[in-house]
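Visitor: kindly return the folded structure for what I paste below:
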Amino acid sequence: MVNRRHIRIKVMQSVYAILQSKSDDLTKEEKFLLFNIKKTTELYVLQLLLMVEVRNLALEHIEIKKKKYLATHEDINPNLKFINNRLIRSIVDSPEIKAYVEGSKLTDWKDNREYVRILLDELIESELYKDYLNDTEDTYYNDRAFILDFFKSIVAPNEKLFDFYESLNLSWVDDYPLVNTNVMKVIKQMDKDDYFTLSQLKVKEDDEEFLVDLFRKTILHQQEFTGEIDAKTPNWDTERIADMDMILIKMALTEFLYFPSIPTKVTINEYIEIAKDYSTRKSSYFINGVLDKLLKEYNKSGRLKKIGRGLL
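Guide: This is a model prediction of the structure:
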């Protein structure tokens, strides 16, 4: 599931982009933001299809060995446990995956088979693969456990694969951990006769509304917030404050004033955590200090209007 923190990160990136470009076309930027977050589903599908393509390449190798002039008994009678893996079959047979691939015309692994080969080579050399083929237990749950381990230990941490995704879409750098977590979560939950769906990465209607509102309101009020931040940081020249810190503070202030159902503690904690990953080493302390001062001022002046108990 695309969570609120991931949505905030996407908004942060779009706010940064529009401020840097000095564009005033909010509608265009909103459309790009929505398109960008929906591309997360494409990354999810690519990660699933990648395991299918590794299986397909393994089958190609088996067929080639069978046709060798001096084929061995093992070449002619190969172990097909991986080829017949039931979890892989549930990806191949998924109606939603098929429809998405056809609609999006995804051809990434046919055009970039070197990454499939890299993963297959690593898999074949692993003890995980050897143990799986030698295991006499032949059940759906055994197949599922193997694919989960394959994904977790070989696919997800592969640096060449990560670099490839980054070259395709820079925003996928931030999506990659979220997608991999979702892939592993879904695999763990799969049962016999289940098919993979895309519901895990769909953005809920209220989350999409939050995304657009947070982006638009942050941009529309950002000049106003600059003055308020200046007033609470008299020893800091605005130009000395990191751009990302300013954006995160402004987004938090937007949530304080224009999102009455979001508790202020949640807002503060979220932006402090995002700052730890996306800004300077001391940013989280600076952001916390500024937000604390402005929150007290908003409470005192009556500008803060939260709905429900425990929201301050």
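Visitor: switch to C-alpha atoms for all contacts and neighbour counts from now on
Guide: Will do.
Visitor: nearest residue to the most centrally placed residue in the chain in space, please, no chain neighbours.
Guide: The geometric centre of the chain, computed from its C-alpha atoms, lies nearest to Asp175 (CA atoms, centre = their mean), at 2.4 Å. Sequence neighbours aside, Thr40 is the residue nearest to Asp175 in space, at 6.3 Å (criterion: CA to CA, 6 or more residues apart in numbering).
Visitor: the one you found: which element?
Guide: Using DSSP states H and E, the element containing Thr40 is helix 26-66.
Visitor: next, the angle from the host helix or strand of Asp206 to helix 26-66.
Guide: If you go by DSSP H and E, Asp206 is part of helix 205-232. Computed by axes from the mean of the first three to the mean of the last three CA atoms, to 10 degrees, the angle separating helix 205-232 from helix 26-66 equals 120 degrees.
Visitor: now helix 205-232: buried residues?
Guide: Going by neighbour count (16 or more other CA atoms under 10 Å), the buried part of helix 205-232 is 208, 210-216, 218-219, 222, 225, 229.
Visitor: wait, the residue nearest to Asp175 sits on Val173?
Guide: No: counting by CA atoms under 8 Å, no contact exists between Thr40 and Val173, whose distance comes to 10.5 Å.
Visitor: these two - which one has more neighbours?
Guide: For the pair Thr40 and Val173, the greater number of neighbours falls to Thr40 (22 against 14), based on other CA atoms under 10 Å.
Visitor: who are the packing partners of the strand or helix carrying Glu270?
Guide: Secondary-structure element containing Glu270, defined by DSSP H and E: helix 264-278. Under the contact criterion of 3 or more CA pairs under 8 Å, 6 or more residues apart in numbering; DSSP states H and E, helix 264-278 touches helix 4-21, helix 243-258, helix 283-301.
Visitor: here's the other one to compare against:
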Amino acid sequence: MINRVLIRTRVLQTAYAHLHRGELKLTAAEQDLMVGLERTYDLYLYLLQLIPSLTDFYQEVLDVRRRKHLATREERSPNLRLIRNRFAQQLASSEKLQNWYNQFGLRWQDDETLLRHLIRLIEDSSLYDDYLKGSTESYEQDQNFWADAFHHLFAADDLLNERLEQQSIFWENDLKIQEKIECEERPSGEEEQVQAVIEEAKSMGQYQSTSFANGPVEVVKDFVEKTLRKAVESQPIDEQILPMFREEEDETFARHLLRQVLVKHDEYLKLIEPILTEGWSSERLADMDALLLRLGVTEFLHFPGIPTHITINEYVELAKHFSTAHSASFINGILDAMAKRLREEGKILKQ
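Guide: All right, here's what the predicted structure looks like:
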């Protein structure tokens, strides 16, 4: 499940945090990296577990409604199709998911406000109306209902996202790297000054945040939806839940990329300096831009199986989220020139 997009993002965050702390201990950096990746995988499993947990809670809600003194006819005899949903039952039967959930520190059941909110979203939706009106019942219809509910009702829900963030599993910046801030006058001093501007903007209702389309959280949501849609009734659900790493080489890629950029960050900056445009020295580079360039050079030199254009595109996308408004084009130009020079010098052979 952890793909190269997620790995590059987490390596960037980890390296930035450690360089700014003045910590270059590889063991500590690798440990932080793996914790970040594990949290990302936890989010994947946690969101899958939402469906059986919400189904159990809905059963409790229907039971309470049924016992009301002045229960309506519909409350006394509710439609139980969602409770009998075959796909939810299949997820509930997963030993892998239940074993993980039993050892995990968070419980969906501990937040009744959120669960009631999600139930209301479902019951008020045309998606739910159409589901109940279906003339036939099948596994495919049950599966499609939950996949569509996750996509249309849950994935962008503000309260759900807020709760996940509060529970410290939703972190985009779990190593407290930096927040991308775009304002007319950004203070050039310490982090405290930047934070003061953020707080002032929030208090005045002028603060806005946007999700990173290729960031860890959004990528995880995509994998959750793919898992929901690709499951089949004839196969055990445990075989369809994605592992943390699809291939062992992905974990190796993560560790090696982090090691090289930390160990050789000064050396790589010296390689980049001759490419910098006139008027730009390494001292004038934004810290994030300098790190993005170093990571690009690391991939050029140490990962022959990754084409240079793939590397460039990936770090341009990261620059759009983590650096300034002009950084993406800057990163693109410097890395493209760097790749050409390294090929001319025979240091890389790939295209």
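Visitor: now the TM-score, please.
Guide: Aligned and superposed, the two chains score 0.91 in TM-score terms (TM-score structural alignment, normalised by the length of structure 1); 306 aligned residues with a CA RMSD of 1.9 Å.
Visitor: ok, which stretches of the stretch 151-300 of structure 2 are strands?
Guide: Along the stretch 151-300 of structure 2, no stretch is classed among the strands by DSSP state E, counting those that start in this stretch.
Visitor: please report how far the counterpart of Lys296 of structure 1 in structure 2 lies from Leu349 of structure 2.
Guide: Across the two structures, Lys296 of structure 1 finds its equivalent in Lys340 of structure 2, going by TM-score structural alignment. Here the distance between Lys340 of structure 2 and Leu349 of structure 2 works out to 10 Å (CA to CA, to the nearest Å).
Visitor: before we move on, what about Gly305 of structure 2?
Guide: When CA to CA is the yardstick, Gly305 of structure 2 and Leu349 of structure 2 sit 10 Å from each other.
Visitor: the more surrounded of the two?
Guide: Set Gly305 of structure 2 next to Leu349 and count neighbours by other CA under 10 Å: Leu349 wins out with 14 against 10.
Visitor: find the nearest non-adjacent residue to that one, please.
Guide: The shortest distance from Leu349 of structure 2 to any non-neighbouring residue, by CA to CA, 6+ apart, is to Arg343 (6.0 Å).
Visitor: what about that neighbour, how many residues nearby?
Guide: A total of 14 residues lie near Arg343 of structure 2 under the criterion other CA under 10 Å.
Visitor: got it, and Leu46 of structure 1?
Guide: For Leu46 of structure 1, the count of nearby residues is 19 (other CA under 10 Å).
Visitor: under the alignment, what does it map to in structure 2?
Guide: Leu46 of structure 1 maps onto Tyr46 in structure 2, by TM-score structural alignment.
Visitor: need the nearest residue in space to that match, chain neighbours excluded.
Guide: Tyr101 (7.6 Å).
Visitor: any idea how far that neighbour is from Asp148 of structure 2?
Guide: Computed with CA to CA, the distance linking Tyr101 of structure 2 and Asp148 of structure 2 is 24 Å.
Visitor: cool, and Ala319 of structure 2?
Guide: Ala319 of structure 2 sits 32 Å away from Asp148 of structure 2 when distances are taken as CA to CA.
Visitor: between those two, who's got more neighbours?
Guide: In terms of neighbours (other CA under 10 Å), Ala319 is the more surrounded of Ala319 of structure 2 and Asp148; the figures are 23 against 16.
Visitor: do I have it right that the more buried one meets Ala328?
Guide: Yes: counting by CA under 8 Å, Ala328 is a contact partner of Ala319 of structure 2 at 5.2 Å.
Visitor: chain neighbours aside, what residue packs nearest to Pro260 of structure 1?
Guide: Nearest in space to Pro260 of structure 1, with sequence neighbours left out and distances taken as CA to CA, 6+ apart, is Lys306 at 4.3 Å.
Visitor: do the same with Ser281 of structure 2
Guide: In space, Ser281 of structure 2 comes closest to Glu273 once its chain neighbours are excluded; the distance is 6.8 Å by CA to CA, 6+ apart.
Visitor: so what corresponds to that neighbour in structure 1?
Guide: Alignment note: Glu273 of structure 2 maps to Asp230 in structure 1; criterion TM-score structural alignment.
Visitor: contacts only, for that match.
Guide: Shown in contact with Asp230 of structure 1 (CA atoms under 8 Å, 6 or more residues apart in numbering): Trp236, Asp237, Thr238.
Visitor: cool, and Met251 of structure 1?
Guide: Counting by CA under 8 Å, 6+ apart, Met251 of structure 1 touches Met12, Leu214, Thr218.
Visitor: I'd like the distance between it and Asn158 of structure 1.
Guide: 34 Å.
Visitor: for Asn79 of structure 2, see how far away Asp157 of structure 2 is.
Guide: From Asp157 of structure 2 over to Asn79 of structure 2 the distance is 25 Å, taken as CA to CA.
Visitor: helix or strand for the residue nearest to Tyr46 of structure 2, just tell me which one.
Guide: Assessed by DSSP H and E, Tyr101 of structure 2 sits inside helix 95-103.
Visitor: on that earlier part again, surely the residue nearest to the centre of structure 1 touches Thr41?
Guide: No: the pair formed by Asp175 of structure 1 and Thr41 falls short of the contact definition of CA under 8 Å, at 9.5 Å.
Visitor: ok so, going back, so between Asp157 and Asn79 of structure 2, which is more surrounded?
Guide: A count of neighbours by other CA under 10 Å puts Asp157 above the other of Asp157 of structure 2 and Asn79, at 15 against 12.
Visitor: where's that one relative to His117 of structure 2, distance?
Guide: 10 Å.
Visitor: what's the answer for Gly134 of structure 2, then?
Guide: From Gly134 of structure 2 over to His117 of structure 2 the distance is 24 Å, taken as CA to CA.
Visitor: who has more neighbours out of these two?
Guide: Of the pair Gly134 of structure 2 and His117, His117 is the one with more neighbours under other CA under 10 Å, namely 14 against 10.
Visitor: cool, thanks, talk later.
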